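# here are the coordinates; sequence isn't available:
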């Protein structure tokens, strides 16, 4: 009898263990905060609510030393790398836009001429993930359940929705001409009923009827520089860059309804859309794990215009924090604490404003690409004869006229090296590498390694430049990103919720580790081009 009882107990324990081992979260929420530096977590922490960013930091697991592991650090490559677990060298999204030799023109990372708009305006609807050459973690989730799991991507920017949603999910983005969210025939043949209902609320127009004022007394924004300064880019029609901003008045000369993207209310609108997608698609309400990919684009627009030390940026993050607190409270209520899994990261960070650094005598500068190109064209004609030797310059890369080089019986590698050496003459250019270098050698450290991880044999240029630290191209007011320096690579990586124990680590990790980590947590296949590794502090 005792033996029978013990055997039955062992079977019961095994069954319970099996059930616990196979349990999955109801929902995964991937959050990308466009252009968010890691330092913003701490810089504004004293002003954050308990339930927003601080909830993830204090109750989730935080990787304090997480970085992008390639150049260039742009939005398209960033979203792709987070969700594929690999770099542009493999997934193929080598920029937001890049030059294609066979076409003789620039292409956009998410463009697709074979599809049409569904909702919105036609020119903003030719969007799909087809330029991305590998699977995403969202694809792998769908494949693991024979596509019973649902995946939805939501963002103001089309690339911020389409690339995370992968090849098998649905994506919705903002159409600045109509103020509505839209999709394309890659995903749907008609606008879902729930989206029509959402769009009919005309929330963008309602937000833009407001005046953007600081959330708190402006004297309390001690982490930011003086509000009115010479470092920021004023809105068209205004000479100054200080609060308040009458949005209704600014609309006429600042992209109409599209103005909302450059205000914190763009993040509010994105959250509104996230709620609508959760409810309209009934995400997390079925038998399988579903996935919501949300990208907050407005932090990037505000950051570009005003810079990382501005009152406007601080205010934007304080407002986003409040929105996240409400969002996480909603998830608690709808799915239950511990029943959903969240990760939060950024698609890149950002450089400081050149004029701001100059005002403090910190080494910085602006590389004059137009002057350099003029000089380069003169150099090539003087050395190789008349002809259009330079087809394109973009993303700090130079594309040479290879057919002309062959026609003149010149050695391509020698021409690449000549031009790389010539470019080192210019102030602001720190390093120059050739495509031949990238193909021949395997670099394992330093900026040349980051450059190689972003180098695609078919899509990248003949000569690749790296500027000096804190130098930007053609920049004085406002700022940008794209380099492999710490200010552009260091981003937040936080996991929270289902099967995630609180903690933190200063161990180096890369954003390409996020997708493999999610794969291990969900016990599904790692994306097929992944080069990152699971973060063991979280998975083990």
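Perfect, I can see it now. Here the structure is a predicted model, which means the values were calculated and not measured.

# going forward, measure contacts and count neighbours with C-alpha atoms only.
Will do.

# and residue 41, how far from residue 63?
As judged by CA to CA, to the nearest Å, residue 41 and residue 63 stand 12 Å apart.

# mutual contacts of these two, please.
residue 492 (CA atoms under 8 Å, 6 or more residues apart in numbering).

# tell me which element residue 291 falls in.
Remark: residue 291 resides in strand 290-296, with elements defined by DSSP states H and E.

# second structure for comparison follows:
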């Protein structure tokens, strides 16, 4: 009888060990990685060269992939893309309409994280910033609220806005690099923890003097076959357009210039992930019954993409290295937190346009500065408005500000205050119609139209970007492949190459498979909330990725 009972006990234990992880097994640590400017296109074009022990092959074997993930707002720049991921909503609600925007009441530009009431800890001369301009809460904020602040939430990135907008209002800290030092805001805490102070005191970026970034794989394995030597890329000071890229020895560049150059190489992602490991260990993340959240941004991918473009050897090589770096980080999580006790999610804030000169070689209708400079555009719009509205010669300007994607009018202008009640709406329409007459403009909508609502994918993308108190009076989207600047490339459009990004999950409670449903990075907020068994952030508008969750 005893033998029978022993055998039954062993059978039950073995059965339990062989069961897939259930959703009831709440993860002890959630890690969200946003690889800045990482297009889904890279997972398609470069798939055959990913490492077997890299992150992407592991996620293919064990995790969930959503190949049809697109940002659903129009103006795909860094701050809105990161604010969207863990709030579950769009700029129309979370209020982060750009990296910067114009404050019509003060007449000044606003940085998305400006906050004069705080100071930078670790660098007293740093620009004071906090997450206060974010108008809604994040997954981390809800997690802290539900656990009575016993869960820990951290953000780490090169860019202050990314670390803060992902981590949220009530994070334990957000850390970023400023003047080659890890710093934070007094909004969060009054000191730099010892594990990051060591980095600062040792001037850790200087260890990369004399290091070389060369191709990881044999040249014939690469898919980007354009000329490595060219005049359309925009390499940073100290690099050329050609491999190998050698970081100079001491004394060649100023310390800040050398630090910037490190960030334009794969060593930059090493620095970020090293800091992330230190946070996991130093803060004992994932070690108790209260789940924790760590938000990581890999900014190097964005810097390299801007400089060299998505069809460069640099971007392709960096993609292979990112795969391997993240594979190492997943193994670190296995060892430190325990396999089956963590969840890893990866997405991106935006994609990127091809470099104009490269695109033209393939007969694409690519243009640089298709509307001229912003000052030229402002002058043309001012002239049209003054003529059609009958402005007096001594009337002040009607156009208050012109930005890349929006036009602000002077709301207190005499013509609007003293004239017919519909004159302000008429002024918006004059601007819109002039813009629509330009071949480089694909769409333009007035404040009045965006408030009233409308149909169509492009309209809704722009409407999701429009915030009634922060946006301009006419918003526009240029035609595909229209890019500002004289060299290199950028992002910011509503077009496929800028909106199509990865969405990958692996770990506790995640079902293996590829799921074809169209989704958004904003779906991460509700999905991670389900895994953590907390309520959704207040502004959330997206359904969770239920097909990727184990029952």
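Alright, I've got the coordinates. Values in this document were obtained by computation on a predicted structure and should not be read as measured data.

# residue 41 and residue 63 of structure 1: who's more crowded?
residue 63 (24 against 17; other CA atoms under 10 Å).

# okay, and the helix or strand just after the strand holding residue 291 of structure 1 goes to which residues in structure 2?
On the C-terminal side of strand 290-296 of structure 1, the nearest following helix or strand under DSSP H and E is helix 298-306. With TM-score structural alignment applied, helix 298-306 of structure 1 matches the range 300-308 in structure 2.

# how about the strands of the stretch 301-450 of structure 1, start to end?
340-345, 365-367, 390-394, 397-400, 429-434 (DSSP state E, counting those that start in this stretch).

# and residue 90 of structure 1, what pairs with it in structure 2?
In structure 2, residue 90 of structure 1 lands on residue 93 (TM-score structural alignment).

# helix or strand right after whichever strand or helix holds its match?
Per DSSP H and E, residue 93 of structure 2 falls inside helix 91-94. Next helix or strand after helix 91-94 of structure 2 toward the C-terminus (DSSP H and E): strand 100-103.

# mean shift of that next one relative to structure 1?
Compared with structure 1 after fitting, strand 100-103 of structure 2 deviates on average by 0.7 Å (mean CA distance after the TM-score superposition for structure 1).

# contacts for that strand?
108-112, 401, 470-471.

# quick one: buried residues of it?
101-103 (16 or more other CA atoms under 10 Å).

# and stretch 213-230 of structure 2, by the same measure?
Quick answer for stretch 213-230 of structure 2 (16+ other CA under 10 Å): 213, 215, 222, 224, 228.

# so which residue is dead centre in structure 1?
Residue closest to the average C-alpha location in structure 1 (CA atoms, centre = their mean): residue 347, at 2.8 Å.

# contacting residues around the aligned residue in structure 2 for that one?
With TM-score structural alignment as the criterion, the equivalent of residue 347 of structure 1 in structure 2 is residue 349. If you count contacts by CA under 8 Å, 6+ apart, residue 349 of structure 2 has them with 34-38, 71, 76-82, 501.

# would CSV of those residues with neighbour count be doable?
As requested, the contacts of residue 349 of structure 2 are exported to CSV (neighbours: other CA atoms under 10 Å):
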residue, neighbour count
34, 27
35, 24
36, 25
37, 31
38, 27
71, 27
76, 26
77, 23
78, 23
79, 25
80, 29
81, 31
82, 28
501, 32
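
# among these, which are in strands?
Members of the contacts of residue 349 of structure 2 lying in strands (criterion: DSSP state E): 34-35.

# any of the contacts of strand 100-103 of structure 2 buried? List them.
Buried positions within the contacts of strand 100-103 of structure 2, assessed by neighbour count (16+ other CA under 10 Å), are 110-112, 401, 470-471.

# save the strands of the stretch 301-450 of structure 1 as JSON lines, and put in distance to residue 501 of structure 1 too.
Listed next are the strands of the stretch 301-450 of structure 1 as JSON lines, based on distance: least, CA to CA, whole Å:
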{"stretch": "strand 340-345", "distance to residue 501 of structure 1": "12"}
{"stretch": "strand 365-367", "distance to residue 501 of structure 1": "44"}
{"stretch": "strand 390-394", "distance to residue 501 of structure 1": "44"}
{"stretch": "strand 397-400", "distance to residue 501 of structure 1": "43"}
{"stretch": "strand 429-434", "distance to residue 501 of structure 1": "43"}
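
# got a list of what the equivalent of residue 170 of structure 1 over in structure 2 touches?
In structure 2, the residue paired with residue 170 of structure 1 according to TM-score structural alignment is residue 172. By CA under 8 Å, 6+ apart, the contact list for residue 172 of structure 2 reads 152-154, 188-189.

# hmm, back to that, give me the distance between the residue nearest to the centre of structure 1 and residue 31 of structure 1.
Residue 347 of structure 1 sits 10 Å away from residue 31 of structure 1, going by CA to CA.

# same question, residue 124 of structure 1
With CA to CA as the criterion, residue 124 of structure 1 and residue 31 of structure 1 are 23 Å apart.

# and residue 411 of structure 2, what's its match in structure 1?
Using TM-score structural alignment, residue 411 of structure 2 sits opposite residue 402 in structure 1.

# sec struct for residue 280 of structure 2, please.
Three-state call for residue 280 of structure 2 (DSSP: H, G, I helix; E, B strand; the rest coil): helix.

# map it onto structure 1.
With TM-score structural alignment as the criterion, residue 280 of structure 2 matches residue 278.

# re the thing from before, quick one: the strand holding residue 291 of structure 1 to strand 340-345, angle?
Note on geometry: by axes from the mean of the first three to the mean of the last three CA atoms, to 10 degrees, strand 290-296 of structure 1 and strand 340-345 are set 30 degrees apart in direction.

# which ones are touching residue 274 of structure 1?
Contacts of residue 274 of structure 1 (CA under 8 Å, 6+ apart): 154, 292, 294.

# try residue 365 of structure 2
Contacts for residue 365 of structure 2 (CA under 8 Å, 6+ apart) come out as 359, 480-481.
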